[in-house]
Each structure stands twice: as C-alpha cells, then as structure tokens.
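Undergrad: attaching a predicted model along with its sequence, questions to come.
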Amino acid sequence: MGLFVTGAFAQTTGSIEGVVVDENNVPLPGVTVEATSPALQGTKVAVTDTQGKFRLVLLPPGSYTVKFTLSGFAPTEQTDIKVGLGRVVTLNVQMSSAFKEEVIVSGAAPTVDTKTAEVGVNLDKDFFTNLPIGRNYASVVRVAPGTGNDAAGVTVYGSTGAENAYYIDGINTTGVELGTQGKVLNFEFIQEVQVKTGGYQAEFGRTTGGMINVITKSGGNEFHGDVFGYYDSDAAQAKPAADVNYWASRLSRSYLVDGYTRKDFGFGLGGYFIKDTLWFYGSYDYVKNDEDRKVIQDFQALARQYNAHDYGFPAYGSIFTNSQTRDLWSAKFTYRLSQNHSFILSGFGDPSKTEGPIRGLAGNPDSFMGTVDEGGTDLVAKYEGVFGTNWVVNLLAGQHKEKSNEGGRGLNQVAFIEYSNPIYAQTGVVPVWDGFGFAQRQEFGRDVYKGDVSYFLNNFLGDHEFKFGAEFEDISVNNKNYNTGGQRIYGLCRGGYTGDGAQPCGREIYYRHRFFMRSFPSSRFAITNADILVPLVVDSKSENFAMYVQDTWRLTPNLTLNVGVRWEQQKLFNSEGKVNAKLNDEWAPRVGVVWDPKGDGTAKVFAHFGRFYETIPMDMVIRSFGKEITAFTYNYHGAREEDPSTRYNVACDPAVDAFRRCSILGHDFTPVDPNLQGQYIDEAVVGGEYEVMKDLAVGAKYIYRDLGRVIEDALGFDQGYYIGNPGRGLLRESWDMNYERSYPVPEPKRTFKGIELVARKRFSNNWGMIASYLWSKLEGNYDGTFQVSTGQLDPNLNSAFDYAEFQVNNKGYLSNDRRHQFKVDGYYVFPFNLTVGLSAYYRTGLPVTAMGYSIAYQNWEYYLSERGAFGRTDDEWEADLHLDYPVKFGGIQVKFLADVFNLFNRQGEVGRNMRYDLGEDYTPINYDTGAYEPPIKPGDADRPPTNPAFNTPNAWQSPRSLRLGVRISF
C-alpha cells in the first residue's frame, strides 16, 4: 500500500536514489544497482559514483527489488520497495565483506519522504480496492487528509469543489467549462491515485485547490486480467427514517427517488506482444443506472384549489424513470526502445446517455422529459528518456474531449416559469410549463503539449536536481445556449405571498420575458419579437501557457531545499477570434525546506510557502465573450391571465406603451479591466513527521491559505457587466438594483487556518490505514469559484458582486467551514483470507445563514444575517464496511465482494433550509436613504422569518444500502 508523497511532472513515474557505503560507512563507487519489478519492462541499471551515490529514474509505480553488487563484497538485495507516482524513494545501503552471505532486506523503503515538503497521499489499487467507496475515482480522493466535499466536488483546505486540477496519465482532464471533474473513470482501470493537497513545487499549477493525479493500469511480462460485476438496488436499502409525505411537506422538491438499480460489469486484460519491449492493457466497463422518480406534490389538487391551470401536471404518485448508461474504456501501449527510452500511448473514454426526466417533475412532460449525451475521449502520447547519467527528458502530447448535449421536445418550446403560481407559494417548487427554459449543447476540447528536462548535478555545494519545463494548452469551445423556444417567461409577484387562498400574490402579477440577442436593437429600450435569437452560438477558444524552473537542492544529507518559480499566461478569446482578456503577470514562487533531524530517513521537519494561480474555465468565454446580451420585457397585469398565449408578446417600447418596460443586460463583449490581474491563493505549511515504528508514521502540520485576489463580474452604471478584480479598478464600486446609488465593493476575503494530525500505516502485518484529524477555521465573504451559499457554479462570473445588495452583511464563517473533522480508512486481512475494510468519519456542522429572496435573480441571494449567525447544522458521522473473500480454482481467483454503506443506518441531517422568506424580496438596503439594513439576528421580533421551514433540515444521509460484487482474476 502506498501512502506517501513527493514531487514530479504531473507524473506517471517515480524514482529510487541513495548512497552505498561499506562496513566503515565509506562510500563505495562502482557498485552496480539493478531494479526489477513486474511493473517494469526489463531491468533498470545504475552505477554508483565516486561518492557512492546512485539514481534510478522513470520507474512505473509498483513493488521493486533492488540488488547491489560489487567485486569483493557480498551481494545485497532489498525487496518490496514501494515506488509511487512522483515519489522519490531513498535507500541508504551498507554492503559487507565478500566472506559474508548475501544480505536480503524486505520492505526496506522508508515511510517518511525526507526530500519534499509536499502535503498529500499516494493511494495504490491494493489500498482503495479494499475500501467501501464509490466506483468513480473521485471517491478515492476523499480518503486524503484535508479533503471534504460540496455540491461541486472535492474540497481541499477551504477551497471549493470547483478549484482542483485533475490529471490522468499526465493529461489535464479538468472540466473545460466549469473547472470540476471532467472525466469519469472506474477505479478498476487505475493503478494509483496521487492527491496533492498543498506544498507542491513550481512544476504544478492551474489550481487553487488540490491536484489529483491518476495513472491507469499497464501490461506486463505475464498475461493477467479481470472480469468483474457489481449490483445494488433499493431492494437492499433500509427504509427512510422519515415518512415520504413528511419530507415532501417540508422540502422544495417535486419528487423523491422511489427506487433504483445500479449495475456495472466489465473486464480488463493486460500482457505483452514482446516481453520486456511491448506491453498492452485494455479494459471496458458497461454501467447502467436506473432511478424511479415519484411525484410527491399534488400539483393538480393545488391548481384546482386556487382555480389555476395545471397545464398537464403529472398526477400525484406518478413514476418517471431516469435511465443512464455509460461505456467506460481504457487502453494503454508501452514500448521500450531501450533501457533509457520508452514511449507510452494511452486512451480512455466515458461516453454516456441519459433518458427520461432531466429536470424536476413540476410541469407537463415536455418541460422535463428529454435526453443528455455526455462524455468524451482522451488520447495521450508520452516519451520518457535518459541521456547519459545526468539528463532526463519527458515529452507529452494529448487531447481531451468533452460534450454535453441536451435534447427533447422541450428544446423547441417556450417555458412558462410560474413563480406567481400558488403552487410555488405552498411548496417552494417552481412550476414550469412546456419547454426546458434553459438548455445547452456543448463540445469542448483541450490540446496539450508539454515537456520538461531534469539535470542532476553533484558538487561541493550538495546535490541538485534542476528541472525546466513548459506546457501549452489550446482549448476550444462550441456552445449553443437556448432559451428554449426563443424565450423564457416568468410569472412574478411584485409583492410577497399573502397565503389567503384565492390570490396568493400580495400585489399584482407581471410576466418577465427573457431572451438572448446577438446585438443591440436600434433603440436600446425598444425590443420586438424579431430580436429573439435561437440559439446563442459561441465558437471560441483560450490559450494557456506556462513555464517553470525549480531546484531540489540537498545541501547536506539531511537538509533539502525546494525552490522554484512558475509563470503562467492565459488568453481568452471572444467569438470573433480576438483576445478579450489576457493574464500575463502570473508569477508563482515556491519555496520549501525539509530537515531530517535524525539523519536516518525516519523523521522530517518541513516548511513551505507558495502562490497558486487559478486558470479561468471557459464559462467566461461562453457567457461574457460570446455576445450574450440578455433582454427583458416586463408585462404587468392586475390578475392572472387565463389564456397563456397572450404572454408571448415581448414587444416593448416605453415611449409608446407606459404599461410595459424593457431592459437589456450585457455588452457585445463584456468589458475587461485593462489592469486585470490573476486570481490566486497564498499558502504556508509548517509541519513534521516521524516513523514511530516500522511502516507507521505520524505527523502534524499547520496550514494557512489566503485568497489574495479574485476575478469576478459586476453590473455597472449602464446595466452592463464588467470583469475585474473586486475592490479594485473598474470594480471599486457597484450599483444597487434601482441604479440610484453606487457603493464601494469590499475586497474578497477567504482565509483558512488549520491544524492537522495524520497517522499512516503502510500495509504490513496484514493491515494498513490512514487516519486524520483536522481542526480548522474558514472565514471571509467569498466562498470561491463555486458560490456555495447560493448554489451558483459560474466560475469568475458568480453573482457575489453583481449588485451592492449582495455584499451587505456578507461576512463571517464561510459555507464550507467545519471546525472539526476526523476520518479513518483502512483494511485488515485475516489469516483465513477474509478482508475487512472500514471507512468512517465524524465532522461538525456547517454555518446557517438567513438568506433573502432577490426577485431580480429569482434566487435567495441576500445575506439578511451575517454568515453563520443562526448556528450550525447537526454534526455528522458515518461508517461504511467492505468485505471480500477469495476462492481459488487453479490459476483463477474468484473474489466475492460486499460493501455496506451507512453501516449504522444513521440518517442524520446534512443540510438546512436557509431561506428566511418565501419571496418577499426583503432587500438589505434602504433605497430612500442608501443605508444598509442591520443584520437580522435569531429572535428578531421585528423581522421574523416568513418561511415556516427556515432553519429546519432539508437533506439527510442516505439509508443503509448494500452493494454486491464479484471479481474473477487470472
């Protein structure tokens, strides 16, 4: 089991180095060092220099045997040396006189890596396949200390789930549009996962969160393979602790999952065409997930109660099945031209299709029934070479592809989104008639070219590993945004909801028409039906370039300095092929120091400082540089119209019709502050680690992360968006929603402070484990590129600074703040071959904030209280169990698998309803005076919550469930 870290080129290999001495600790030159492994083609050979030093590079992850021979000395062999992704294993070897027998040492690799200040873990397949985790490799990542989760993905030390970088076989597979996980990969295909959570060197960038590095399986000198299958369904799930109708009465949901089946089966085969020269590996996994969704609101009855049209609502209790199929595959060819030169070709894909309800079930079937085609293919070509004894070269070219295309009848129909309907007032569910409302058809690509050169130098100043590298990414997007049928129409209440039955709107209803425009009409405030654009097409790109230089300098045998600097550049193009934004000043220094106080590789004290820049995802190119001009018309009516067809008229000319008004938001291309600077975090880590006994290390560290600068957009005086650095330049001020006054924009703040304790046990004596405890505090006014507080994922274009109202009272504990987190993952193999794996965690709750409804955005955007003023959600804990038992038939092993999730069936809350009101639009600014309203506090008698479900649970842990599987290996 590999649970260790180091630094190297988003690596697919590791290395072994060290010093060979005689019985008197005198360095031995001329010693032949040979490394062999089932993961290695042929043998890697090195010879010690005049100082007794050796180095073996470009070693695929695996278990190695290293043999040392020299005339006049007994051969010495060390076995079971675990080499991980990017890990530098240090071996200090003492050879004895030839009159003694051969010396064989097992498991001699050190547990503590004394060459790097990096923070994170390496997890090999023997570890994560023995844990009860999800089938997607992202489930493996959450084992790493410092990680958590939010709705966007894996969180790392205060950064949101949309701030990580994901690499597979050396290529960047991060989601092109939003910066989330961009590739689904079954862990059956994976050899090892490396999770870097901090302290990494200058060769790594493009992330303000963590870096996830994955290598897929390779072939070998023997044929080996697996056939596997997994199955689980609601038949093996415990019943929900709460009655479904009780849940339905309290949640803003149109359905609950009534039943499901999940199954996947596949195979993998690896071997050789030519032993030690040409290897292959291929695998395939068919995945099918069916989910029965049951309508839990009696929409038809509510419509009859309030004399409102239901327009084809599904009946209460109706079942709609969402069905998703995936065809996952992976392939790799490894060609060894010679001992020092190798070529690797790999590919993997995750095409999928979803059919059935792709929206909520509040509306007629045309508003939610459809299809989604997703996924894509990645191809990678890599060269690894050693020249002489001092030079190592890595070159890579690759292509990442993604698509997500929505289809169905709703794509061509106008959607009526009825916030004014009494169903919304009673249930919190927004009824939608006919079309989808908003839909996308997207294709993304990322062409990657990168390389690095390492030079090893030994002199009187110590040992150096200089590394120089560069990388270039050419990213393309072809995006079609639809306001389905040409426009979206919202029914809105100008006041709150009275709840008096016949007319739930406290004031008159109006209809807001929203549609895209390619350019401004002849009069900015005169709009006709001819201005509607279907769809809005953006065909554009961005270019990312980076260079770095770094030195791993071992000043003395027990003191190492990691120093480097990285420079990044990003160009974002508009839909006319011109550069609309350019970031050219992104210098990121990295400095780390590691001290081995005992000098024997069993302990280290380390410190690291680094700056890490974000790479802006393509969401900005699509929305800001693709001529997304959004037009609105507002048609007022004193009461609900019985004939919805009259709502289609969007024509608006205030000079002619005083009862209608219209507005346009946006520009042809969003203006960018000419002094725009990149978004980054600064990080400092200080810690220590000590091997308390063989294979068991414990450590402690302090982590500090500060969000130094942010890129976002805001609305200016002309109702157009501007992109800049909030609190600086063009975004020093923002306007209120009435455009009466401007207000200063506060600088974004996000500060993470944490103390973490970690225990890591390498697998030996039948067990292995990693456990961690983290105390932390996350404060500020900005969650990150994923705006957790409002649920918005528009990286660098979130609503956080759009209007002055959205920053009032916005300070305190951020949405992902948890004070205490403990987790343990490990497994034990009994003498009778039964394997038991356990994953368990305990964590304190999240802050609860009173959020207010903004009618402009149809969402709860206002901070009516300061963040966290209403306490926290309940503490959470859970344990999952893995069992497997092998049965052998000749050369075939059949392993029976069972995973029990939520072993104790604890269905505790994991979320609270933070909507303080039901749509009253309580703005936090007094428009008459321009003064900010004071924050609401618990028990505020003058401003009590109007939402009866405020600060009550609205999400729970899933009931206990069972997944069964079988894996046949040969």
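TA: Perfect, thanks for sending it.
Undergrad: hey, let's count contacts and neighbours off CA atoms from now on
TA: OK.
Undergrad: all helices for the chain, in order.
TA: For the chain, the helices defined by DSSP state H cover 125-128, 138-141, 244-250, 299-305, 422-427, 619-624.
Undergrad: winner for burial among those?
TA: helix 619-624 (a mean of 24; mean count of other Cα atoms under 10 Å).
Undergrad: by contact count, what packs against it?
TA: Judged by 3 or more Cα pairs under 8 Å, 6 or more residues apart in numbering; DSSP states H and E, helix 619-624 is in contact with strand 536-556.
Undergrad: put this next to the first one:
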Amino acid sequence: MGTYKVTVKRDGAVVEARDNVAITVGANTDVSFAANAAGSGMQTLDSVTVSAASLTTIDVSSVDTRTVVTAEQLQQLPLGRTAEAIALLAPGVVVNSGGFDNGPLGGSLPSFGGSAASENAYYLNGFNTTTISNNLGGLTLPYGAIDQQEIFTGGYGAQYGRANGGVINQIGKRGTNEWKFGAAVIWEPNGLKANQRDIYWRPDSQGSTINNAAYRYARAANGLYQPASEAEANQTTYSAYVGGPIIQDKLFFFLAAEQVNSDGIRVGTNRDTDNGRTGGLTDYDYKQKRWYAKVDWNITDNHLIEVTGASDVAETNGSIYRYDYLARERGAYFTDESTWKTGPTLFTGKYTGYLGDNLTVTALYGKMRTPDELTPFNYDAAGGPVINSAALQNPAYTGGTPRIGNQLVSSVSSPDREYKKDNQRLNLEWRLGHHTLNFGIDNQKSEGIDVGSILSGPGYAWTYGQTNDPYGLATGGLVSQSANEAGGVGAPSPGLVDPVNGSSGYYVVRNINTSLYSYEAKQRAYYIEDKWQVTDNLLLSLGLRKDEFTNYTPFGDPYIEIDNAWAPRLGFSWDVNGDSSLKVFGNLGRYYLGLPLSAVSLFTPATTTDTYFTYSGINADGAPILAQQLGSAVSANSRFGRIADVRTAVVKDIEGENQDELILGFTKQLDSGWVLGVRGTHRRLNAGIDDQNYDVSNTALIDAAAAQGVTIDFSKVAGASLINPGQTNTWGVIGTDGQFHEVSVSREAAGFPKFKR
C-alpha cells in the first residue's frame, strides 16, 4: 500500500512511467500504458515520464461498499484527529444519537446506516480491537500512524463478522528503506471556541406548585437545568513519529507516539448535583497517551513477519467544587474525583507466506489487555454509608439543612479489574484460473476479570425519597413497582404501613449492590469466499461464514450457545464499458452480532436490592432512625444474590441477533474527474436479544405455565431470561414441584409487536 511510481522498460531503458499510483487496502489499481509500449513493433523512444497523477479509475474488483482514506488525504483534510471523525467521510455514516464516545477522550461513535453504536467492529492491522465489555468503540491508532483507514458501510465479505453496522479497519504505517520522521504540536485554547448553550427546564416548571424533585430543582435555579455556557475546554496534542531500516531491504521499524492533554471546567446538571452530597463544578485534567510500533522482517521475498504493538490509555481526574446555580458562581472546594485509568494495549504477530504464484497463507495471533482502574480519592472504609438525595430528607428532622455524612465515595471496584481478548486468524488464498478462493478461521476469546463493584463503607447506602401520593391512590398502594424475591411486585406506600411517620410521604431506601465477578466468552468463525471472474466485465463474489457464540457464567457454565449462525454473502460487480468508467454492483448478505461480556451481569449471583422504610428522625451523620419496613426487599432486575439454574436464563433455541442487507448501486467516472455514485441499501433486522424479568408482571409466562398446570417457583429461576423479542419464546422454569418445565409464550400473548427496525 502507498503511493508508487510504475515504469515500463525495454532493454533496460525506461519507455514510459506513471507517478503517484496509489495502492489502497483491499482494492485493485489499474495502471494503463500505450498499447504498443512494450510490444515488439514499438518505436525506439527516449523515456517518457508522466508526473501528474492519471485520472483515477473505478475499482471494479470489489463488490462491497467502502471508503478508503489515505495518510496523504489525512494531511490535507480538516478533520478531527480520531478514527470516528474519519469514518464520517463515508456516505451513510453519522454521529450516534446516544452520546456514546470511544473512551474518555475518544471521538463520538458513528452509526452506520441507522445501526446502533454498539453494532460496529474495529480492526487494527487485522486484529479485532472492538471494546471487550460492551462493543462501544475500539483501540485505534495515533493520527500520525494511520497509513490507511477502510470504512465499510455495508456488503463486506465473509472474512468480517460480529457486526450489524459498519467496520472501521485501520492499517498502520511501516518502515521503509528511507528514513522518515516528524513531530507536531496542536494547541486548541478555550478562548477560540464558541460557548455552548444553556439548558433549561420546561417553562411551566418554574412556577409550578407541584412538590416533586424536578420542579423543586427548577424553582431553585430560576428554571436553569445546566449552565453549559460556563464550561471550558483547553486541549494540546503532542505527536511524533520515526521510521526507517534496521537492515536495508530486510528489517524495518516504525514508531509513533501521541499525547493529548485536556483540561477545563465541567458543570453538571442541577438535578444530578443538588442532593447535598456532591458538588456541581469540576476542574478536570485528562490525559490520553497513545503509541504504535511495528517491525517488518522480510525473511525472504516470499516469507514475511510483522510484529505490531499499540496502546491507547486515558487517565482522568479533577477537583470538585460546590456550585450556586442561581448566582452561577463557584463555591467552596468539596473533594477530588476518583482517578480513572483505562485503555487497551495490544500486541500481535503476523506471518505471510507466498507459496508459489497462486497460493498465499496468512496467520495472525494477538492479545489485547484493557486494565480498568478506578482509584477513589481519600476513601475511608469506616466512614459510614453514602447518603443519597439528602435534599429529600424530611426538613422536620433537619431544620432544612441536609445531613450528608462523611462518606464521599459511592462505590469501590477491584484494583485488578481488567478485560482480555485473544484473537487468532488464519487465511488461505488460492488463485485457480478465474477463481480466487479464500478459506479462513477467525477465533476470539474474551474475559472480564474482577468486573463490577460493591457499595462503599458497610456495603450499603441510604437514599432518601418523598412522594406526593403517600397512600398510593394512583399507584395501587405501591411506592415501588420493582419485583420482590417471591415474584411479587412492589413495596407498599409509606402512609398505608405507617400513618404516623409515612403520611407526609417521606421514606428512605437501603440500597445493597454487590456484583464483583470474572467470566468469559468464546466466539469462533469459519468462512469461505470465491471471487469468480465470470467474464472480463463481470465479477461474482460468493461467500459463506459460520459464526459460533458461547458466553459463560462466573462458574464456567455456558448460559448461551449459538452454533448455527450461517451467514451467506453474495455480490457482483459489472464493468459495463470494460474500461472501469462505469460500475454497477450489488450485494446480499446476512450479518450476526455476538453478545458483549456485559450481558453476563443478568446471570451472576449479584445482589442489587432496595428495602423501603419510614423513619422517625435523622442522625447527625445522615443515617435515618428507622420506623417501619415497607414490605420485603425489591430489585429492578430481580437480582437477589441467588444462583439460578442456567436453563432458566435463556429461552430455548434462542436466535442470535442478525440482519439481512441488500445493496444495489452504480459508480460512474465523469469527464471532469469527478466520480458519481448512487446506491440504495435495505436492511432488515431479523432477530434481536433482550432480557425479560421473572416476576408477577410477566403475566403471559405465568398464565402459559398455569395452563400446563405449573406454578413457577421464583426463588429457583434466574432473575431474568434472555429472549428474542417479537417472537414466540420457549422459557425454562422451575415449578413448585421442583421439576424443570418448558413453557411456550407467543408474541401475541406477551404483548410484543412484530420485531423490526
């Protein structure tokens, strides 16, 4: 890859040459010369050199939809220095609507053709670097180390998978026989940026007499929700690179490094910060350190070895201050943020062997590690529980001044928290007449080590609340609609249980959250693809990929196994005029998406419960003087710390998330040098995966079980089950008879509409 000069010689003399011939990843480049340039009847001429770039022809050897951006183009284009900003150059790619970024200092994640930000895949020199925990983003290169970036917006071949959206494939630079080096400093001061606009509550909230939290926050700040115009951001980027030969023609290296220093002011929303326990303004200081190293060894002309290392680690911290939303003024120092250090580091090795003129084998193995360290500032384990929503404490017991206690750290995580990924890829390319056959495997193992957290202090927190409906007249007598461990729903309203202390609507909740486990997932794939040059003008691409997905509980038991994910890929490219000036193309394929590691949280013996109480007073440290308990503990996700039968965690014969995609289009070279392209894309999401709770709100399941004479024992099943929404699902349940039963629930009975996007 890169830019080359191509020459035609006769008897050692240059007859004709082409400069600035660009070779891009995954594409062919046509270099045409005069018909008699090398013929036996040609005239003897002095050399002819074409210095200007020739008119670029259309690549008729590809059937997918991709955009390739080269290092030369990146030097010329005014872009943000992220892979995501580059991806926005491709048609059909926009910024995601959920506000997701690629790490603390990464770019806003892209959406390809309406897909979710978590449905994309990232590759770096052939290794899948997609974020292990949640599929949001991936490891990318320092800007100066990018040789080329492929952006697949659809129709990609069988070698790519585990994505319903798009693929960002980065190719890093490599050393050559010529020494190259450089450095740059980019300064982006806040004073040269426009201010953001402030955000306000809805107009009627300021004058409302309704006594709920949202309106109280609005009235306290004259309707201001977030003073975004007060935010500041300064950023300085330092980068450098060097590359060259270690041994001429044999051994080369390339090294690049980049550091981004970002500091400024961040002001939170008054709803998030006006609870008496946290500050509102943060002086933050972020650092992002990236590096990339590559060594290429040409053992012989036919045997090559590449070793790649890359890292993208961010560290964030800041000082938190009180903030007066009415006066828009910084207050007293409150505390420091926890220091967060996270980001992946990757090492890969790749072998390429040219075994004759028609056979090429490539083998890649790599490991990626992502430490995720969160270090609390001045954490005191003996400092008592966290006091949440202190602004909702009963003022009769506080005199109107919230009591927040001494604990400023809400939760703690393991210092050994880490994610790991191993990826093995093997590809065999065999050129047989008019066929180019590719066979390959693509195996991946992902792990989460000590993932999760526990609440600080004694392992629980207190959260204060208040309702304007203390007797639950509008809520069926319930202050909470979450499930209890027996399968019932909700906690009774405070006024019903304790008229003395609950009639005012004030209550407190004891929160318990313990979820700290290790687990893994394995993904395997096998593929075959034939690029068949049927005629000089017609190319067919016939591919088939088989994906297998297995996710495991912390105890090593598989809770989901999908091994029948067959994904055909069919495409064509028609060189209409035979001169690469007009291409008509199309593609039809199926694409599967595996579950991220984070899905396992539904099936660990985690505890996330809320127990409601009335109270008759508040101690100086913010802890309540409890009066009466409002029913048993409840959990929004039915996580009561029990180890459930994994057969109840996933419906029978669950279908992996997949979509079908059809693309038709054409590309035409215009006389002016412009290229006109038109394409249409239709995507149909066939199946998705979601979770649904086991509790009495799941009436369709309870009724279907009852029709079979089965009463579900909610203490024996999982907190929730993975299902295919919008389809008939066969649940696995444990009955009160102690036996396992299969219960089928139709889409109509479950109240699901037909699944579509």
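TA: Thanks, I have the structure now. Only a predicted model underlies this, so the values are computations on that prediction, with no experimental measurement involved.
Undergrad: follow-up on the earlier one: so which of the helices of the first structure gets nearest residue 709 of the first structure?
TA: helix 619-624 (17.3 Å; Cα to Cα).
Undergrad: quick one: distance of the closest one to the chain centre.
TA: 20 Å (Cα atoms, centre = their mean, to the nearest Å).
Undergrad: check stretch 694-707 of the second structure too.
TA: 34 Å.
Undergrad: for that stretch, buried residues please.
TA: Residues 694, 695, 696, 700, 701, 702, 703, 704, 705 are the ones in stretch 694-707 of the second structure that count as buried (16 or more other Cα atoms under 10 Å).
Undergrad: show only the entries of these found in helices.
TA: The helices, defined by DSSP H, take in 700, 701, 702, 703, 704, 705 from these.
Undergrad: how far away is the first one from residue 639 of the second structure?
TA: It refers to residue 700 of the second structure. 21 Å (Cα to Cα, to the nearest Å).
Undergrad: same check, this time on the fifth one
TA: Counting by Cα to Cα, the gap from residue 704 of the second structure to residue 639 of the second structure is 24 Å.
Undergrad: what's the answer for the last one, then?
TA: With the distance defined as Cα to Cα, residue 705 of the second structure ends up 22 Å from residue 639 of the second structure.
Undergrad: list the contacts of the most far-flung residue of the first structure relative to its centre.
TA: Most distant residue from the mean C-alpha position of the first structure: residue 99, 58.1 Å away (Cα atoms, centre = their mean). Residue 99 of the first structure sits next to 73, 74 when contact means Cα atoms under 8 Å, 6 or more residues apart in numbering.
Undergrad: which one in the second structure is aligned with it?
TA: Matched by TM-score structural alignment, residue 99 of the first structure corresponds to residue 43 in the second structure.
Undergrad: who's in contact with residue 449 of the first structure?
TA: Residue 449 of the first structure neighbours (Cα under 8 Å, 6+ apart): 395, 396, 397, 398, 471, 472, 473.
Undergrad: mind redoing it with 10 Å?
TA: Applying Cα atoms under 10 Å, 6 or more residues apart in numbering to residue 449 of the first structure gives the contacts 171, 380-381, 395-399, 470-474, 545.
Undergrad: next one: residue 73 of the first structure
TA: Taking Cα under 10 Å, 6+ apart as the test, what residue 73 of the first structure contacts is 22, 31, 95, 96, 97, 98, 99, 100, 101, 102.
Undergrad: from residue 120 of the second structure, how far off is the residue positioned nearest the centre of the second structure?
TA: Centroid-nearest residue in the second structure, with Cα atoms, centre = their mean: residue 136, separated by 0.6 Å. As judged by Cα to Cα, residue 136 of the second structure and residue 120 of the second structure stand 8 Å apart.
Undergrad: quickly list what's touching both of the two.
TA: The overlap between the contact sets of residue 136 of the second structure and residue 120 (Cα under 10 Å, 6+ apart) consists of 109, 110, 130.
Undergrad: can you tell me the closest non-neighbouring residue to the aligned residue in the first structure for the second one?
TA: It stands for residue 110 of the second structure. Aligning on TM-score structural alignment places residue 110 of the second structure opposite residue 154 in the first structure. The shortest distance from residue 154 of the first structure to any non-neighbouring residue, by Cα to Cα, 6 or more residues apart in numbering, is to residue 161 (4.6 Å).
Undergrad: next: residue 435 of the second structure.
TA: residue 532 (4.5 Å).
Undergrad: the residue in the second structure that residue 211 of the first structure lines up against: neighbour count?
TA: Mapped onto the second structure by TM-score structural alignment, residue 211 of the first structure lines up with residue 167. Residues near residue 167 of the second structure, counting by other Cα atoms under 10 Å, number 25.
Undergrad: give me the distance between residue 496 of the first structure and residue 863 of the first structure.
TA: Relative to residue 863 of the first structure, residue 496 of the first structure is positioned 18 Å away (Cα to Cα).
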